[in-house]
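In: Generate coordinates for the sequence data below:
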Amino acid sequence: MDFQLSDDQRALKAGMRELLAGRFGRDRMRANLDGGTGIDRALWRELGEAGLFALRLPEAKGGAGLGLPESVLLFEEVGRSLLPGPLIATHLAAGAVKGAAEGRAVIAVLDAGKPVGHLGDADGLLVLGPGDAGSGAADAGGPAGGMLRDAVRIREAAEPVRSLDPFTPLWRVTVPAGPAERLPDGARPREEGALLAAAEQLGSAARTTDMAVQHACAREQFGSPIGSFQAVKHLCAGMLVRTELARSAVYAAAVTADPAEIAGAKLLADDAAVRNARDCLQVHGGMGFTWEADVHLHLKRAWLRSGQWLAAATAEETLAADLC
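Out: Coordinates of the predicted model:
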């Protein structure tokens, strides 16, 4: 079986990277960081027009009719860019929430016991249901497969909390009773969300590897690039190994959609994103700790993502149950 990307998949991936580089390059990213971290609605709509949210909807419903592997490729590019916003939840809600597929609606995710990101910009909430592995959301009153709720009343009772990631404002909420709309039968929001989060982590791990190598080639010490020193070579080599190991797991899980493989992919991608960002910071040395460097932004986002959709303890339990 040939697992190489097709020409269409490569073009899809390259197109998303080009779009994000043009609309959310480093200058724009830094401007957002300094001037506020709200969601850029114009960019959100542009992502909708590019098909990020409607990618898996049937062509008859305005989508591209593609599958989970193609979604993984696009979200890998999103992970490289540090683009803020609940892109995964909006992608999963496309077709079920009016305007989500086109990028006119922003859908955040509510997982009981965890803070909600970007609640201030959200038009609706994807509530993970009690049937999802380890969700702990039984009090939400929603069935397995998740529910959709309006965000306005929940936002009124929410309390802002300090966020580790400067791009991801967080709110602490209680899960209210009230009207909600059920996602279509067969929906697997937690599993699919975990896989797409793993793809974002993969993109971040690849990006920090590139950043480390570029700095190691450009920065000189004792008359030589620091990349010529064995200790730095080993750090960069380890980063590449973690990235490619995670890539194999994420791509395989995208093809099989098996819960255990998704859990394994999330574990490996979380590890790669966090450890690569830390090693990238080490390669950058003292300047890596400064606000002006981008390394800390990848590290903070990786830490935050590692606890979302499928945390390590739940993923480990899923793998253990599959083995037994």
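
In: can we go C-alpha only for contacts and neighbour counts from here?
Out: OK.

In: can you give me the strands for the chain?
Out: Counting by DSSP state E, the chain has strands at residues 107-110, 116-117, 124-127, 147-150, 159-161, 170-172, 181-182, 220-221, 224-225.

In: Nearest to Ala252, out of those?
Out: Ala252 lies closest to strand 107-110 among the strands of the chain, at 25.4 Å (Cα to Cα).

In: and the closest one, what does it pack onto?
Out: Here strand 107-110 touches helix 87-93, strand 116-117, strand 124-127, going by 3 or more Cα pairs under 8 Å, 6 or more residues apart in numbering; DSSP states H and E.

In: May I see those organised as TSV, with distance to Ala265 and mean neighbour count added?
Out: Converted to TSV, those look like this (distance: least, Cα to Cα, whole Å; neighbours: other Cα atoms under 10 Å):
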stretch	distance to Ala265	mean neighbour count
helix 87-93	16	26
strand 116-117	23	24
strand 124-127	23	26
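
In: Dump those into TSV; add distance to Met147 as well.
Out: TSV is the format used below for the helices and strands packed on strand 107-110 (distance: least, Cα to Cα, whole Å):
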stretch	distance to Met147
helix 87-93	10
strand 116-117	15
strand 124-127	5
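
In: Please enumerate the helices of this structure.
Out: 7-23, 26-35, 41-49, 68-81, 87-93, 152-156, 189-218, 230-256, 259-284, 295-306, 312-323 (DSSP state H).

In: picking that back up, which one of the strands of the chain is the most hemmed in?
Out: Among the strands of the chain, strand 107-110 has the highest mean neighbour count (mean count of other Cα atoms under 10 Å), at a mean of 29.

In: Work out the gap between that one and the centre of the chain.
Out: 13 Å (Cα atoms, centre = their mean, to the nearest Å).

In: cool, stretch 309-324 as well?
Out: Using Cα atoms, centre = their mean, the offset of stretch 309-324 from its chain centre is 19 Å.

In: Show residues contacting it.
Out: 111, 133-134, 190-191, 193-194, 197, 259-261, 263-264, 266-267, 306 (Cα atoms under 8 Å, 6 or more residues apart in numbering).

In: List just the nearest of the residues you listed to Arg219.
Out: Distances from Arg219 to the contacts of stretch 309-324, taken by Cα to Cα, are shortest for Ser306, at 31.0 Å.

In: now the other sequence, so there's something to compare against:
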Amino acid sequence: MSAGDSTEHDELRHVVREFLGERSPSSEVRRLMEAGESRDELVWALLAGQLGLTGIAVPEKYGGAGYGPVELGIVLEEMGGALVVAPYFATVALAGQALAASGDEDAMARWLSGIADGSLTATLAVAEESGSWDLAEVAATAEPAGDGWAVTGTKLFVIDGHTADLLLVVAHAPDGPGVFAIEGDTAGTERVRLDSLDLTRPLGAVSLHGARAVRVGAGRDTAAWLSEVRDLILAALAAEQLGGAARCLDMSVEYAKVREQFGRPIGSFQAIKHKCANMLLEVECGRSAVYHAREALAGAQPDGRLAAVLAYTYCSGAFTRAAKECIQIHGGIGYTWEHDAHLYLRRAKSSELLFGQPARQRARLAELAGI
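Out: As a prediction, the model looks like this:
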């Protein structure tokens, strides 16, 4: 595995971190969150146009930078630390990677260029009532309708599902499961924002009533394709979780240096030292897991799937524990609305449940590891 980032990757990380520090500070995150906005238009335009981050994992043929899981992971790690309010994860990590892996030239030519230049937002809708991404639990159906398809069903917990310009919906066709592209304003499509724990990452419910759609990746084995995409998404989300956990550690250490009790900084107390040391250990273990997963997937290594599931499973727990310890170390102020600590705990728990119950991911990990 790679020991760390290259010089070019370090520069990418520095640029993204500097940009987010200037354009997406805590005050801006809170402004967008409390206003119910999905993004700041100027920041999105700069992120897409000036930095080219929306096209980082899009093939050059379609206007992107042609990079992969490694570079996307670096960007998401920084965004996770900043709790960016923008449809980046849904558009680039979910829909963008799904389209790029589809092998469907028509679909890629039609939509990837819009994702690359930031003019199109998109998302992937799989889960329904159970919250699981298991295809066996998908009840939505698709029937041939003229030269297209008509999709019926309800999708829940869809990231940015209420605002995305394009929905990639998983439904069962007569020949098996498939992925169907539906424009957000298509007749027969009803979308609402759900009340959710994480106020910085909105979730939507999408109800489809014979909505006209275009099938994507019809020539591929959908189950195998979506399994491949899920691995890419798990690695991307693990990178974001790592960024959040690392920020919780930084916040805790900085506070422990300046907060005094009994005439001395609380960081000098053994209990606080233990908490920070344990957080550091988990963050660094998570970093090793994430970096190996992204390298394994980028190199199409045999253990890529196992590495992706391991990274996500580990980082889910590490981020949640780091967020809880951050609140604990901050004491009374950590429990208040005005402090950012609770925002990280909300993101941590939401991410941990994004693909269904954590026990399912652990069971899949055990199966892949042959346990």
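
In: Any idea what the TM-score is?
Out: Overlay of the two chains. TM-score (TM-score structural alignment, normalised by the length of the first structure): 0.88; 315 aligned residues with a Cα RMSD of 2.5 Å.

In: Between the helices and strands packed on strand 107-110 of the first structure, which one is closest to Leu235 of the first structure.
Out: It is, among those and with distance given as Cα to Cα, helix 87-93, at 31.1 Å.

In: just checking, what packs against that closest one?
Out: strand 107-110, helix 189-218.

In: Buried deepest among those, which one?
Out: Mean neighbour counts for those (mean count of other Cα under 10 Å) peak at strand 107-110, with a mean of 29.

In: matching residues in the second structure for that strand?
Out: Mapped onto the second structure using TM-score structural alignment, strand 107-110 of the first structure covers residues 122-125.

In: how much does the matching stretch stray from the first structure?
Out: Here stretch 122-125 of the second structure, set against the first structure after superposition, deviates by a mean of 1.9 Å using mean Cα distance after the TM-score superposition for the first structure.

In: So which bits of stretch 25-38 of the first structure are buried?
Out: 25, 29, 32, 37-38 (16 or more other Cα atoms under 10 Å).

In: Next: stretch 2-17 of the first structure.
Out: So for stretch 2-17 of the first structure, counting by 16+ other Cα under 10 Å, buried means 12-13, 16-17.

In: and of the residues you listed, the nearest to Gly141 of the first structure?
Out: Met16 (37.4 Å).

In: Now for the aligned residue in the second structure for Leu281 of the first structure: which residues touch it?
Out: Counting by TM-score structural alignment, Leu281 of the first structure corresponds to Ile327 in the second structure. Neighbouring residues of Ile327 of the second structure by Cα under 8 Å, 6+ apart: 334-335, 341-342.

In: coming back round to it: out of the strands of the first structure, which comes closest to Val213 of the first structure?
Out: Of these, nearest to Val213 of the first structure by Cα to Cα is strand 224-225, at 10.7 Å.

In: So which elements touch that closest one?
Out: Using 3+ Cα pairs under 8 Å, 6+ apart: strand 224-225 of the first structure touches helix 189-218.

In: And the helix it packs on against the second structure, how far off on average?
Out: Mean deviation for helix 189-218 of the first structure: 0.7 Å (mean Cα distance after the TM-score superposition for the first structure).

In: how big is the angle separating that helix from helix 68-81?
Out: Counting by axes from the mean of the first three to the mean of the last three Cα atoms, to 10 degrees, helix 189-218 of the first structure lies at 50 degrees to helix 68-81.

In: Would you reformat the buried residues of stretch 25-38 of the first structure as a markdown table and include distance to Ala94 of the first structure?
Out: What follows is the buried residues of stretch 25-38 of the first structure, written out as a markdown table (distance: Cα to Cα, whole Å):
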| residue | distance to Ala94 of the first structure |
| --- | --- |
| Gly25 | 26 |
| Met29 | 26 |
| Asn32 | 26 |
| Thr37 | 23 |
| Gly38 | 21 |
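
In: Can you name the two of these that sit furthest apart?
Out: Within the buried residues of stretch 25-38 of the first structure (distances taken as Cα to Cα), the two that end up farthest apart are Gly25 and Gly38, at 16.4 Å.

In: Kindly provide the distance from Leu343 of the second structure to Lys324 of the second structure.
Out: 11 Å (Cα to Cα, to the nearest Å).

In: before we move on, what about Leu306 of the second structure?
Out: Distance from Leu306 of the second structure to Lys324 of the second structure, by Cα to Cα: 27 Å.

In: Which of the helices and strands packed on strand 107-110 of the first structure sits closest to Cys217 of the first structure?
Out: helix 87-93 (34.0 Å).

In: where's the closest one relative to the chain centroid, distance-wise?
Out: 10 Å.

In: Repeat that for stretch 137-153 of the first structure.
Out: The answer for stretch 137-153 of the first structure is 21 Å, by Cα atoms, centre = their mean.

In: OK, contacts around Met16 of the first structure?
Out: Per Cα under 8 Å, 6+ apart, neighbours of Met16 of the first structure: 74, 77.

In: Now which residue in the second structure aligns to it?
Out: Using TM-score structural alignment, Met16 of the first structure pairs with Val16 in the second structure.

In: Quick check: the gap between its match and His9 of the second structure.
Out: 11 Å.

In: Same question for Asp165 of the second structure.
Out: 31 Å.

In: cool, and Phe180 of the second structure?
Out: For Phe180 of the second structure relative to His9 of the second structure (Cα to Cα), the value is 35 Å.

In: Check Ile266 of the second structure too.
Out: 36 Å.

In: what's the counterpart of Ala260 of the first structure in the second structure?
Out: By TM-score structural alignment, Ala260 of the first structure lines up with Leu306.

In: who's in contact with its match?
Out: So, once contact is read as Cα under 8 Å, 6+ apart, Leu306 of the second structure ends up touching 365, 368-369.

In: and if you look at Ala293 of the second structure?
Out: So Ala293 of the second structure contacts 235, 304, 307-308, 311 (Cα under 8 Å, 6+ apart).

In: what about 6 Å?
Out: Contact analysis of Ala293 of the second structure by Cα atoms under 6 Å, 6 or more residues apart in numbering lists 307-308.

In: what separates it from Leu120 of the second structure, distance-wise?
Out: 28 Å.

In: Equivalent analysis for Ala109 of the second structure, please.
Out: 13 Å.

In: Next: His14 of the second structure.
Out: His14 of the second structure is 26 Å from Leu120 of the second structure, by Cα to Cα.

In: do the same with Gly4 of the second structure
Out: Taken as Cα to Cα, the span from Gly4 of the second structure to Leu120 of the second structure is 33 Å.

In: and what of Val85 of the second structure?
Out: 16 Å.

In: coming back round to it: considering the contacts of Leu306 of the second structure, which are maintained in the first structure?
Out: Shared with the first structure under both residues aligned by TM-score structural alignment, their matches' Cα atoms under 8 Å, the contacts from those are 365, 368.
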